[in-house]
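Visitor: For reference, the sequence and a predicted model appear below.
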Amino acid sequence: MKRIYLIRHCKASGQEASAELTQEGVTQAGQLADFLEDKFIDWIVCSPYQRAISTIQPLAQRLGLPIHRDNRLRERILSSEGMPDWMDKLRKSFDDLDMKLPGGESSWEAMTRGISVMEDLVQRPEMNLVVVTHGNLMSLILKHYDSSFGYEAWSRLTNPDVYELGVTGDKVMDVKRLWE
């Protein structure tokens, strides 16, 4: 069975694309490398954001694998405008996948973008792949495979977090959380 390890980045200093990992995040990246080292990883793809790259760099260096950057794995932009009630809007976006705020991306648009990466990976010949992305996009990808995954599940995600997606043939058949 092919396995895709879907990973949320480690703790970071901010939300902008150039945000670095915090010192705690750097430590977590090392722990994540320890956790994944024996999983026979043979392909790594990640968001182009610095915090995602820094999250998987220790593992890539240990395994001697390149990090393939894919812009489709960038974080979802809920809105380009500041919103004091952004958390309420985010909650609603899990129920109304078509809701689109000014300058933002609907959940459906972000999910479609993320799933296109997953579909490409299912077709790759490698058997154990790592995908590093961000919390909102990760939760939308998981929602695609498990419709019960919503706002509450998103709110329980940790930095980092790891889910294993088991693939049989060309279909994701099993989703389980590995990081606690």
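Guide: Yep, it's here.

Visitor: From here on, just use CA atoms for contacts and neighbour counts.
Guide: OK.

Visitor: now the lengthiest helix in the chain, how far from the centre of its chain.
Guide: Under DSSP state H, the helix in the chain containing the largest number of residues is helix 107-123. Here helix 107-123 is found 11 Å from its chain centre; the criterion is CA atoms, centre = their mean, to the nearest Å.

Visitor: buried sites along that helix?
Guide: For helix 107-123, the neighbour count (16 or more other CA atoms under 10 Å) marks 107-115, 117-118, 121-122 as buried.

Visitor: Name the nearest of those residues relative to residue 177.
Guide: Using CA to CA, residue 118 is the member of the buried residues of helix 107-123 that lies nearest residue 177, at 16.9 Å.

Visitor: one step back: distance to residue 23 added to the buried residues of helix 107-123, as TSV?
Guide: What follows is the buried residues of helix 107-123, written out as TSV (distance: CA to CA, whole Å):
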residue	distance to residue 23
107	31
108	34
109	33
110	30
111	31
112	33
113	31
114	28
115	31
117	30
118	30
121	31
122	34
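
Visitor: Show me which of those is closest to residue 84.
Guide: Distances from these to residue 84 were compared by CA to CA; the smallest belongs to residue 107, at 19.4 Å.

Visitor: Grab the most central residue of the chain for me.
Guide: Per CA atoms, centre = their mean, the C-alpha nearest to the average position across the chain is that of residue 133, at 3.0 Å.

Visitor: which ones are touching that one?
Guide: Residue 133 makes contacts with 6, 7, 8, 9, 46, 47, 52, 73, 74, 75, as judged by CA atoms under 8 Å, 6 or more residues apart in numbering.

Visitor: structure B:
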Amino acid sequence: MKQIYLVRHCKAAGQAPDAPLTELGVQQAERLAQFFSDKTVDLILSSPFERAVRTIQPLADKMGLDITLDARLAERVLADRDLPDWYELLRKSFDDLDFCCPGGESSRAAMKRAVAVVEDVLCRECRCAVIVSHGNLLSLLLKYFDDRIGFAEWEALTNPDVYLLTFSPGQDGPVPRRIWTE
């Protein structure tokens, strides 16, 4: 059996790759480390974005683990420019996985790169991994394992949030289970 925890980053001061955690986000990262303190984590992978790394740094420090940065965990780019109707376009991208805004990435393409990270983890010797990323990408990864997940579930994500994927021999695939309760 292999467990993979999917973590959405803590509260951040913006969307830019170098956006730091807010003061609340720093406190949330400490609570997140406490949340994982009774788990036997042996691998941590993170988006290279500052807010994702800072979210999991307290846990990595507590457990004496390195954080492996993986560019495939970076947030999905909906478009290459600010769009006034981005919210409706994002909704559309959950209904039509091949829909793509100018300069953006389709949901299917983003999902594919996130799934590749999970597949890589499944090929490793670890038993319990933590993957830290962003709301849009994580909700697409969850949708891959449970097609009922969509825009409404993206909207319901919190900062932070944690889902568990459990892979057991002979099982078709995991059923994502939300385990964050704060």
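Guide: Noted; the coordinates are in hand. Because the structure is predicted, anything quoted here is derived from the model rather than measured.

Visitor: before we move on, the earlier item: can you flag which of the contacts of residue 133 of the first structure belong to helices?
Guide: Going by DSSP H, the helices hold residue 52 from these.

Visitor: Look up how far residue 60 of the first structure lies from residue 116 of the first structure.
Guide: 23 Å (CA to CA, to the nearest Å).

Visitor: for residue 14 of the first structure, that is, sorry about that
Guide: Separation of residue 14 of the first structure from residue 60 of the first structure (CA to CA): 23 Å.

Visitor: These two: which is more packed in?
Guide: More neighbours sit around residue 60 than around the other of residue 14 of the first structure and residue 60, counting by other CA atoms under 10 Å; the figures are 19 against 12.

Visitor: Enumerate the positions of whichever strand or helix holds the more buried one that are buried.
Guide: Using DSSP states H and E, the secondary-structure element containing residue 60 of the first structure is helix 50-63. Along helix 50-63 of the first structure, these residues count as buried under the neighbour rule (16+ other CA under 10 Å): 50, 51, 52, 53, 54, 55, 56, 57, 58, 59, 60.

Visitor: can you check stretch 81-89 of the first structure too?
Guide: By neighbour count with 16+ other CA under 10 Å, stretch 81-89 of the first structure contains the buried residues residue 89.

Visitor: Over to stretch 136-146 of the first structure?
Guide: By neighbour count, and taking 16+ other CA under 10 Å as the criterion, the buried residues in stretch 136-146 of the first structure are 136, 137, 138, 139, 140, 141, 142, 143, 144, 145.

Visitor: ok, residue 145 of the second structure touching residue 172?
Guide: No - applying CA atoms under 8 Å as the test, residue 145 of the second structure and residue 172 come out as separate, 10.0 Å apart.

Visitor: Residues that sit against both of the two, list them.
Guide: Looking at what touches both residue 145 of the second structure and residue 172 (by CA under 8 Å, 6+ apart), there is no common residue.

Visitor: ranges for the helices of the second structure?
Guide: Using DSSP H, helices in the second structure cover 23-35, 50-63, 86-95, 107-122, 135-145, 151-156.

Visitor: So which bit of the first structure is the longest one matched to?
Guide: In other words, helix 107-122 of the second structure. Mapped onto the first structure using TM-score structural alignment, helix 107-122 of the second structure spans residues 107-122.

Visitor: Hmm, residue 60 of the first structure is touching residue 66, no?
Guide: Yes - in this structure, residue 60 of the first structure sits in contact with residue 66. The criterion is CA under 8 Å, and the distance is 6.3 Å.

Visitor: okay, and the common contacts of those two?
Guide: Both residue 60 of the first structure and residue 66 are in contact with residue 44, where contact means CA under 8 Å, 6+ apart.

Visitor: Looking at the contacts of residue 133 of the first structure, which is nearest residue 179 of the first structure?
Guide: residue 7 (9.4 Å).

Visitor: show me what contacts that closest one?
Guide: Under the criterion of CA under 8 Å, 6+ apart, the contact partners of residue 7 of the first structure comprise 130, 131, 132, 133, 134, 138, 160, 161, 162, 163.

Visitor: Just give me the neighbour total for the residue nearest to residue 79 of the first structure when sequence neighbours are not counted.
Guide: Nearest non-adjacent residue to residue 79 of the first structure, counting by CA to CA, 6 or more residues apart in numbering: residue 104, 3.9 Å away. Residue 104 of the first structure has 16 neighbouring residues, counting by other CA under 10 Å.

Visitor: thought residue 104 of the first structure was touching residue 82?
Guide: No - under the criterion of CA under 8 Å, residue 104 of the first structure makes no contact with residue 82, lying 11.2 Å away.

Visitor: Look up how far residue 137 of the first structure lies from the residue lying farthest from the centre of the first structure.
Guide: Among the residues of the first structure, the one whose C-alpha is farthest from the average of all C-alpha positions is residue 84, by CA atoms, centre = their mean at 25.1 Å. Between residue 84 of the first structure and residue 137 of the first structure the computed distance is 21 Å (CA to CA).
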